[in-house]
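>>> Mind folding the following:
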Amino acid sequence: MSDGAGAPRLTKDGARFSVHAPDASALWLCLFDAQDGEARLPMERGDDGVWQVAAPGVGAGARYGLRADGPYDPPAGLWFDPDKLLLDPYATAIDRPFVYDPALAAPRGQGGDTAPLMPKGVVEAGLPPVAHRPPLFTPGGLIYELHVRGFTMRHPDVPAAQRGTIAALGHPAVIAHLKALHVSAVELMPINAWIDERHLGPLGLTNYWGYNPVSWFVIDPRLAPGGMAELRQAVAALHDAGIGVLLDMVYNHDGESDSQGPTLSLRGLDARGAFRHAADGRLINDTGTGNSIACNAPAMRQIILASLRHFVQQAGVDGFRFDLGPALGRMDHGFDPDAPLLQAMRADPVLADRVMIAEPWDIGPGGYQLGRFPAEWQEWNDRYRDDMRRFWRGDAGMAGAFATRIAGSSDIFPGDRSRTVNFLAAHDGFTLADLTAHAQRHNDANGEQNRDGHGENFSWNNGVEGASDDPAIRAARQRDVMALLATLFCSRGTIMLSAGDEFGRSQQGNNNAYAQDNAISWIDWAHRDTVLEAHACSLAALRAAEPDLHGIAALTDADVEWLDEAGHPLAVAQWEDPDRRRIVLRYRQSGLAICVNGSAEPCRFHLPHGAAEAAARSILVSRPER
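Now for the predicted structure:
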């Protein structure tokens, strides 16, 4: 019996390697010298399916890969091919990024040796563990979602050598902007090593977002040339500024895709154990990407937990957001909030106090699980996004939904703590500015005839589709975004802002810019809307100063009263009026009043009079010119 699979372990005379491959008949550790010459060491199989080998003389910096042999029967989930050099699933660094090549997906005996095409794993000693500390982020704060590369590629104050890298996040100009917005935590879109989808190369495109990982330990060298040390330094700089760091992790699938995809790591070692399969042997595709990780299989549960601990202990991150989160709790009978992986995450001493945020949906059976994750988790609330968009678009009958969402979505998250993460826009969809300028998506640059991306965005264009030189239209759109931002910052629960939405970032109407590593996606700092930015910063300061606004308990009638514009309690008939566009939410104890005018016309609000109301403060959430 072995100690289980894990990262290479340095010993006094070399290094020891261990790999889980229970169905393999042979396994080799492949060591590469400076000229890419290869030496193969046979590995020995243990009773638990873990193969091990000691490599004398191997130290930190050594480059390596794996080769596995065994039955080749893809319909049965067996992909063994010794011509395929494989990345160790527990490798913590690679010598270069992944680049897709058709030979990586060639059937056994047809593609030749893939070693020249594959990044090599790099043996690391590891950094001393970061001292464990409570997360800086607490529910009710502002999460700022950003793409490491796109956030700073065009930032004029960041040195050219740092632009597009994790190191840039620690730059004083970046931190100053985050502080002005009172950001509680940045949420970094995936930083793990990824590979392009095979259809992108012929289109002249590359994967930009990074939601196609090959490794859950390795940081992609394109984002962090300095590896884990670079992330650690950036996290420390943000922590010193009082800002937490969350990582967006993708455990629902990997970059090996469907049956026509490349063999890079898990597929060549333990495909039957790593991926979910139907009864007839087909890969289950609950993700829309070609495969689905068997997250609750023991070996996969072990690697997921180890990779999460890796980023906490080596970089000190505060928590994680999980892409297509139902995958973490999916069992044969469906989603289970008490699935073994979710239980293990709660029980793990390193992970138990970390911030955990689910994107609570995927496209599999029973894939929509909003409100069903464990009680200590937070969840992206797409009901908030859609209802608030529809209210400001002018859809009829949205007053009740607006009130429920701004008050913390008690219909979804009952109890004394709302777990909602309220957002109006995220990486996946329109930017906030494009939401008010495009009634339809414009994804032609993606090369899929505008068929990709969400078709229903609850968006509008103020009478002209796309960019406009008309000052009146531009002003109307700015006021729309101001109203949307005010709504977000006045909402109970955690809120999330997508980077650049605070100053009018546009993607030219592209609502699925996953393959646009260019000016469509990169934030244009030089031409940002400074009026809108000042408005957002003012709202952020107001929210930070008002305990009522950043509270996490969903509001009840004991906390607030709902009034009409005349200051009278809203009657049932008024709530049911499909044209109701004006609402006052007034906190009973503090007197704080949020006056919402969702109509196109100005309105004078009247609040009740009396001693308690004398100190009342009011916030106007409106788009008409004042």
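>>> drop to CA atoms for contacts and neighbour counts, all remaining ones
Noted.
>>> wait, what's in contact with the closest residue to residue 74 other than its chain neighbours?
Leaving aside its sequence neighbours, residue 74 sits nearest to residue 259 (CA to CA, 6 or more residues apart in numbering; 7.5 Å). With contact taken as CA atoms under 8 Å, 6 or more residues apart in numbering, residue 259 is in contact with 74, 283, 290.
>>> And for the second one, the neighbour number?
What that stands for is residue 283. 24 (other CA atoms under 10 Å).
>>> That one is in contact with residue 258, isn't it?
Yes. With contact defined as CA atoms under 8 Å, residue 283 reaches residue 258; the gap is 7.0 Å.
>>> Mind listing the shared neighbours of the two?
Residues touching both residue 283 and residue 258 (CA under 8 Å, 6+ apart): 290, 291.
>>> Regarding the residue most central in space within the chain, what is its secondary structure?
Using CA atoms, centre = their mean, the residue of the chain that lies closest to the mean C-alpha position is residue 248, 3.8 Å off. Here residue 248 is recorded as strand under DSSP: H, G, I helix; E, B strand; the rest coil.
>>> tell me the contacts of it?
Listed by CA under 8 Å, 6+ apart, the contact partners of residue 248 are 187, 188, 189, 190, 191, 320, 321, 322, 323.
>>> Can you give me the neighbour number for the fifth one?
Read that as residue 191. Residue 191 has 28 nearby residues by other CA under 10 Å.
>>> what about the residue nearest to it when sequence neighbours are not counted, neighbour count?
In this structure, residue 191 finds its nearest non-sequential neighbour in residue 219, 5.6 Å apart by CA to CA, 6+ apart. Per other CA under 10 Å, the neighbour tally for residue 219 reads 25.
>>> so where do the helices sit in this protein?
Applying DSSP state H to the chain gives helices spanning 148-152, 172-180, 227-240, 266-274, 298-315, 326-329, 340-347, 382-393, 399-406, 432-435, 471-489, 530-545, 572-576.
>>> Another sequence for comparison is provided below:
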Amino acid sequence: MTDTDTPLKGGKPYPLGATFDGKGVNFAVFSAHADAIDVCVFDETGAREIARHRLPECTDEVFHGYLPDARPGLVYGLRAHGRYAPEEGHRFNPNKLLLDPYARRILGEIKWDDTLYGYDVQSGDDLSFDERDSAPAMPKAVVTEETFDWSDDVRPATPWNRTIIYEAHVKGLTKLLKDVPEAERGSYKALAHPKVIAHLQRIGVTALELLPIHAFVQDRRLVEMGLANYWGYNTLGFFAPEARYMATGEADELRAAIKALHAAGIEVILDVVYNHTAEGSELGTTLSFRGLDNKSYYRAMPDDPRYCVNDTGTGNTVDASHPRVLQMIADSLRYWAESFHVDGFRFDLGCTLGRNGHNGFDPRAGFFDVLRQDPVLSQVKLISEPWDIGPGGYQLGNHPPGFAEWNDKFRNTTRLFWKGAGERAEFASRISGSADLFDERARRPWASINFVTAHDGQTLADVASYEEKHNEANGEDNKDGSDDNNSCNWGVEGPTDDPAIIALRGRVIRSMLTTLLTSLGTPMLLGGDEFGRTQNGNNNAYCQDSELSWFHWDHLESPQGHELSDFVRRLTAVRRHYPLVRSSSFLHGRNEIAEGVLDIDWFDENGQHLSDEDWQNPEAKALVMRRVRRRPDGMVEAVTMLMNGGPEPIEFTFPQPELERYLVIDSADPRCPEREVGPSITVQDRAVVVVVGTGGL
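The predicted structure is shown next:
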């Protein structure tokens, strides 16, 4: 039974969404082009609509109304009335139940059928109009009330130059962790398990970066193929935590996990997807934004508003230059920062958010300005993935101060160098903080998020074990995923029993980890790389919600896995202990620390400065980077990296002056103790040695 005679009072246009005030619920929904909006109330299961109320007022393009006596737990959806004129960019269809963009809890999942489309999907003609009710196939919003006690929570507030990021998937991290009760594995609650926290602390990471946890949609194509959208880059609701990861069914378990991680000194960063939504192209579904105001929420082709701009490769592009859309993004970020105490955000395809309509990327775009001036958001960590597939879509180094950026040049150059195919000059730029990209407008080295592997691509073990991608399990005939991995199998594709190849692979892996954790910039470690996690060569496991992607914690307990994780622990300890390794300022080799000793300098294996000709020599694979500072006690301290990217051992002579030197890391011998070294040292093939020297210069 439904009732279109509204009992609603006028209510208020702010805040947007459904807000309980102790006596009732205020509804506020933005739409610049709708004629009317209804609130549909459902029973507690979401199966039956029991009332329908027209929002009685519209102020500044916000429809609003107040329902007295409504309580938290009320289940509802929206219907928007207006013109159905796709050729003009309007796609209103009141037969389609819509999710409130500000919903903080979502009940149920999408049940895929053709009623979810605003047009007759079988005809393929998006100018047609579908009159079937989509409510039975739609999830619904639930009114919430938040009472979590944060009183004794202390945010770690880790300085950027001390930050070490660990990227992981909520489910994949603990799904196979036997220490966790079976019902809690793969959940938010499991993030706070003592075994997880102890491991993160042991290896020395300071921030856990989670792949998307905003409520997302399982793509129809993947469901029909028997696969899943594992990564979650298909957002349906920007305010609601993904319910699949709840062991208890309550969002407070995520809050409790974040609180426990904070108590352990670990920050939480969320990978967020505001560049597109789950509704797809103009031939996609009508689930929320499209039905409420397609013309406002999405960028359309300037010469034909019927079609979506597709700078994201997903079918649609959110119009972050629209004031109300930008408000929604900022409101969402602030909600996660305040209600969940999240410490930072990584913006998927962040370049898209910096586009001013059709004018291309602009570092002064409203998105950047809003975040940088916001008293809450300006104080959290902000990280951008600085590219998309749109025109001029590669913007590494061009984001404004306050933002860090994923540096894929660091990844590519590091892989090439240890493969034996990279050039020394480019490698030197990357490991010294990529000043050529970031040293402008008083930005610091931390702005470069250095990584060798990430969720999108091969694991580190696979980078050293496969030369080709192996994505057959994805059901796309191995055509998906990048063909350009800069990986090397060192003689055998995939697993091998050959001890020489196993040893070489281990050395290469440790050399790349050493490069990552001793370079200037902010290191990001892909979860599981510290104990040899493999995806069997799959470099695009977005659809693999299976043991292929999940962490096999038994590998950590193996001798090889324990040795590798212990090596990572040693590397992070070196990074913490020596300020030169994590310098908060760029070093340019212009400051003289002692007579003839510069703050950063470069040498060959003979301890001689590299000439211009040397830098351009593609055959040379030896490189020495020395960083120097004067300590508060007056002593000079030097951190020297001696790198051999070639196929044979090389004897390195240390550059002058003479110092008292101690070897602290040798990627060829992960268990070697710290020891004093003389004026020269042999570095094995594909290996790096880190030496700390002190003297009274």
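>>> out of the helices of the first structure, which comes closest to residue 369 of the first structure?
helix 326-329 (6.8 Å; CA to CA).
>>> so how far does that closest one sit from its counterpart in the second structure?
Its matched residues in the second structure lie on average 1.4 Å from helix 326-329 of the first structure after superposition (mean CA distance after the TM-score superposition for the first structure).
>>> Would you check the span in the second structure matched by that helix?
Counting by TM-score structural alignment, helix 326-329 of the first structure falls onto residues 351-354 of the second structure.
>>> Ok, stretch 187-202 of the first structure next?
Stretch 187-202 of the first structure maps onto residues 209-224 of the second structure, going by TM-score structural alignment.
>>> Could I get the buried residue list for that stretch?
Buried residues in stretch 209-224 of the second structure, counting neighbours by 16 or more other CA atoms under 10 Å, are found at 209, 210, 211, 212, 213, 214, 215, 216, 217, 218, 219, 220.
>>> Tell me how far the fifth one lies from residue 440 of the second structure.
Looking back up the chat, that one is residue 213 of the second structure. 34 Å (CA to CA, to the nearest Å).
>>> Nearest spatial neighbour of the residue mapped onto residue 654 of the second structure from the first structure, chain-adjacent residues omitted?
Counting by TM-score structural alignment, residue 654 of the second structure corresponds to residue 607 in the first structure. Excluding its sequence neighbours, the residue lying closest to residue 607 of the first structure (CA to CA, 6+ apart) is residue 567, at 4.6 Å.
>>> Next up, the contacts around that neighbour.
584, 605, 606, 607, 608.
>>> okay, now residue 343 of the first structure: neighbour count?
There are 14 residues near residue 343 of the first structure, going by other CA under 10 Å.
>>> And for residue 22 of the second structure?
Counted with other CA under 10 Å, the neighbours of residue 22 of the second structure add up to 12.
>>> hey, where'd the strands end up in the stretch 1-150 of the first structure?
Secondary structure of the stretch 1-150 of the first structure (DSSP state E, counting those that start in this stretch): strands at 6-11, 14-20, 26-32, 38-42, 44-45, 50-56, 63-69, 72-73, 78-79, 121-122, 142-146.
>>> could those go into a markdown table alongside distance to residue 614 of the first structure and mean neighbour count?
Shown next, in a markdown table, are these (distance: least, CA to CA, whole Å; neighbours: other CA atoms under 10 Å):
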| stretch | distance to residue 614 of the first structure | mean neighbour count |
| --- | --- | --- |
| strand 6-11 | 65 | 19 |
| strand 14-20 | 69 | 21 |
| strand 26-32 | 76 | 21 |
| strand 38-42 | 80 | 15 |
| strand 44-45 | 78 | 19 |
| strand 50-56 | 72 | 20 |
| strand 63-69 | 71 | 24 |
| strand 72-73 | 78 | 13 |
| strand 78-79 | 74 | 24 |
| strand 121-122 | 67 | 24 |
| strand 142-146 | 31 | 24 |
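>>> Mind putting these into a markdown table with distance to residue 535 of the first structure?
Below are those laid out as a markdown table (distance: least, CA to CA, whole Å):
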| stretch | distance to residue 535 of the first structure |
| --- | --- |
| strand 6-11 | 48 |
| strand 14-20 | 54 |
| strand 26-32 | 56 |
| strand 38-42 | 59 |
| strand 44-45 | 63 |
| strand 50-56 | 57 |
| strand 63-69 | 51 |
| strand 72-73 | 60 |
| strand 78-79 | 56 |
| strand 121-122 | 47 |
| strand 142-146 | 16 |
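>>> out of the ones you listed, nearest to residue 298 of the first structure?
Of all the strands of the stretch 1-150 of the first structure, strand 14-20 comes closest under CA to CA, at 11.1 Å.
>>> which part of the second structure lines up with the closest one?
Using TM-score structural alignment, strand 14-20 of the first structure pairs with 24-30 in the second structure.
>>> and the matching stretch, how far from the first structure on average?
On superposition with the first structure, the mean distance recorded for stretch 24-30 of the second structure (mean CA distance after the TM-score superposition for the first structure) is 1.0 Å.
>>> Contacts made by that stretch with the rest, please.
Contact with stretch 24-30 of the second structure is made by 11-20, 55, 61-71, 100, 292, 324, as judged by CA under 8 Å, 6+ apart.
>>> can you do 7 Å?
By CA atoms under 7 Å, 6 or more residues apart in numbering, the residues outside stretch 24-30 of the second structure that reach it are 11-20, 61-71.
>>> How about the counterpart of residue 381 of the second structure in the first structure, nearest residue that isn't a chain neighbour?
Per TM-score structural alignment, the equivalent position to residue 381 of the second structure in the first structure is residue 355. In space, and not counting its chain neighbours, residue 355 of the first structure is closest to residue 319: 4.2 Å by CA to CA, 6+ apart.
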